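K.L.:
From the sequence below, what's the structure:
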Amino acid sequence: MKFKVYHNAHDFEKKIEPLLLEKEDVFSLFLGVLQAIKAGNYENPFMATIEEEGKILALFQMTPPHPLNLIFVDEIRLEEIIDFFIKSVLEHEITFRSIISLKPWAYKVAKKWEIKTDMTHQLLMDQGLYRLNKVNDSLEHSPGNWRHAEESDSAIIEKWFNLFEIDTGLPISPTENVKKRVAMFLKEREVFLWENKGKIVSMMKKSRPTKNGVTVSLVFTPKEERKKGYARTLVAAVSRELLNDYSFCVLYTDLMNPTSNKIYREIGYKRIADSVHLSFDKDK
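P.N.:
Just a heads-up that it's a prediction; the model follows:
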């Protein structure tokens, strides 16, 4: 087996894309982030594979400070490949704070990583990955309409971005970082808002387009406007619009939040995989 680090995103894509497209929905995060790396949106990205006689056994991607994304191809030799991965990461002195992967893979890596290091893992988010092919047209719609967010909406989006992080247990991004990210979202026309009687009551965004799909994310409604169906109606309406350009939509949910999972199922999203985001800290 060989641990191969790639420094050119186009070379990396050429090597791994055919394999990823076999499960484009399940591996949409990896594919979508790769497009952003190619566009130069990340500094110092990490891209690597484990190969044997030209065959890919595993692939890895990281855009610090975001988690290391791991995909294992050969399930039969999974234990052996994970051992080789850990050995290679330690030899190359590659550091990471957290990992994201399909649940069985992530926990196997975490267990072996704890044995080899003085680190222990913490669950940051237990995630469900959902796919949508067609919106349920029988849904009851909340009052109002959706529209693309504009530059004049940046202040409320920035505020809600941090509130979304609080709700989901994510680290709170510094104000300057949020301003830059929201400015980019608006430039790319990625944010959608639901308005009722001139008041913005909910938001969502699209992200990480792949060859045939697109991701729905950053779904947020402020507490005072919840339980009125705004988020469900917004996601349903915009997802229907996105399906004019893509074959499917995907989204990640926090499985500890039964309300959001119920809402997405009602829209027509179907759970296709379980993923986890695990962090690592030194054992005290």
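
K.L.:
drop to CA atoms for contacts and neighbour counts, all remaining ones
P.N.:
Fine.

K.L.:
which residues in this structure form helices?
P.N.:
With DSSP state H as the criterion, the chain has helices at 9-21, 28-38, 78-91, 103-116, 154-168, 175-187, 230-242, 258-267.

K.L.:
Mean neighbour count and distance to residue 277 added to these, as CSV?
P.N.:
Shown next, in CSV, are the helices of the chain (neighbours: other Cα atoms under 10 Å; distance: least, Cα to Cα, whole Å):
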stretch, mean neighbour count, distance to residue 277
helix 9-21, 14, 20
helix 28-38, 21, 13
helix 78-91, 16, 17
helix 103-116, 16, 8
helix 154-168, 16, 12
helix 175-187, 15, 22
helix 230-242, 22, 24
helix 258-267, 16, 17
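
K.L.:
To residue 201, which of those helices lies closest?
P.N.:
Nearest to residue 201 among the helices of the chain is helix 230-242; the distance by Cα to Cα comes to 7.0 Å.

K.L.:
and the angle from the closest one to helix 258-267?
P.N.:
If you take axes from the mean of the first three to the mean of the last three Cα atoms, to 10 degrees, helix 230-242 sits at 40 degrees to helix 258-267.

K.L.:
In contact with residue 216: list those residues for me.
P.N.:
204-207, 239, 249-251 (Cα atoms under 8 Å, 6 or more residues apart in numbering).

K.L.:
Filter these down to the ones in strands?
P.N.:
Among these, DSSP state E puts 204-207, 249-251 in strands.

K.L.:
Here is the second sequence; please produce its structure so I can put it next to the first one:
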Amino acid sequence: MSWHFTHDLGAFTAAAGAHLAAEPARNTAVLTMMDGAELLGWWAGPDGAVTGVLAASPPAVLTFGVVPVEAAAALVLPDGADPATLRGETAAVEAYAGATELPWEPVMGIRLFRLGELTPRDPAPAGRSRPASTADLPLLRDWTADFARVHRYEPQDDYTDFLTERITEGRLHVWEDPDGRPVAMAAVSRAIEGQARVHLVYTSPAERGRGYAAGVTTTVSRVALASGAAQVLLFTDLANPTSNALYQRLGYRPVSDHLGVRFTPRP
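P.N.:
Next comes the predicted model:
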């Protein structure tokens, strides 16, 4: 049993495609980031069957899909590279963190949810949703930077390309209040292997508690279903009981718990 690594997406999908297709929900993070990943890896048994996958993007951000505990504990990245951060299912992350000699600290507990039957908020929040436009970019850039800060993601200097891609593909929506002011946003990934993931759910701090996040999440959930996704997923911060309760009221159900950790570089 061993890890294999590549920088080539075609080689990765040729080796791990069956595994990714068999577990699209638990592999969602790898599926949605593999196009732009700097490094891709898979764990194969003696018979060649793949049972684990990972993806890494700069700067040293490592993400596990389904990874057996023994594979996580045996992981050594090419050229002795060390990750700065790691996210994945809790048992696998703890196994890698326990096996490495790097000091580490937990950053965030995360829960993966999957949509059962979509149950919109009743009564619906005031206002309406609409697709975001490039005219919204100045506001959406500020919101995205705050979203990244709150969720402890590695910050980017400029979110314009990230947001424009989602706007032009109709995957980013905003909620307007009755006066037509944008007050919340949410996005959804492309449908890959029958799954799509809701992300970037954010409400302007002054407008929270009015149901706007529920309204725009319902919209992008419908966009995901219309795109052909058989499974609509999202991640939540376990430390935020409000968002966890919200998504369950909308019909999302827990799948698995995940953990994000940060490593201290070697001296």
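
K.L.:
I'd like the TM-score for the two structures, please.
P.N.:
In this superposition the chains share a TM-score of 0.90, using TM-score structural alignment, normalised by the length of the second structure; 264 aligned residues with a Cα RMSD of 2.1 Å.

K.L.:
ok so, going back, counting neighbours, which of the contacts of residue 216 of the first structure comes out on top?
P.N.:
residue 250 (27 neighbours; other Cα atoms under 10 Å).

K.L.:
Quick one: map it onto the second structure.
P.N.:
Counting by TM-score structural alignment, residue 250 of the first structure lines up with residue 233 in the second structure.

K.L.:
Show me what counts as buried in stretch 1-11 of the first structure.
P.N.:
By neighbour count on 16 or more other Cα atoms under 10 Å, the buried set for stretch 1-11 of the first structure is 3, 5-6, 9.

K.L.:
so how far is residue 30 of the second structure from the residue nearest to residue 21 of the second structure when sequence neighbours are not counted?
P.N.:
Closest residue to residue 21 of the second structure apart from its sequence neighbours, by Cα to Cα, 6 or more residues apart in numbering: residue 193 at 5.7 Å. Separation of residue 193 of the second structure from residue 30 of the second structure (Cα to Cα, to the nearest Å): 11 Å.

K.L.:
Please apply the same query to residue 39 of the second structure.
P.N.:
Residue 39 of the second structure is 11 Å from residue 30 of the second structure, by Cα to Cα.

K.L.:
With residue 155 of the second structure instead?
P.N.:
For residue 155 of the second structure, the distance to residue 30 of the second structure - Cα to Cα - is 20 Å.

K.L.:
One more: residue 43 of the second structure?
P.N.:
For residue 43 of the second structure, the distance to residue 30 of the second structure equals 14 Å [Cα to Cα].

K.L.:
shared neighbours, the two?
P.N.:
In contact with both residue 43 of the second structure and residue 30: residue 53, using Cα under 8 Å, 6+ apart.

K.L.:
Tell me the residue in the second structure aligned with residue 277 of the first structure.
P.N.:
Aligning on TM-score structural alignment places residue 277 of the first structure opposite residue 260 in the second structure.

K.L.:
neighbours around the closest residue in space to its match that isn't next to it in sequence, how many?
P.N.:
Computed as Cα to Cα, 6+ apart, the closest residue to residue 260 of the second structure that is not its neighbour in sequence is residue 87, at 4.3 Å. By other Cα under 10 Å, the residues close to residue 87 of the second structure number 24.

K.L.:
distance of the equivalent of residue 87 of the second structure over in the first structure from residue 189 of the first structure?
P.N.:
Using TM-score structural alignment, the partner of residue 87 of the second structure in the first structure is residue 100. Plainly put, residue 100 of the first structure is 27 Å away from residue 189 of the first structure if you go by Cα to Cα.

K.L.:
What residues does the spatially most central residue of the second structure make contact with?
P.N.:
Geometric centre of the second structure, nearest residue: residue 29, 5.2 Å, by Cα atoms, centre = their mean. Listed by Cα under 8 Å, 6+ apart, the contact partners of residue 29 of the second structure are 63-65.

K.L.:
Pick the one among the residues you listed closest to residue 107 of the second structure.
P.N.:
Using Cα to Cα, the contacts of residue 29 of the second structure come closest to residue 107 of the second structure at residue 63, 13.9 Å.
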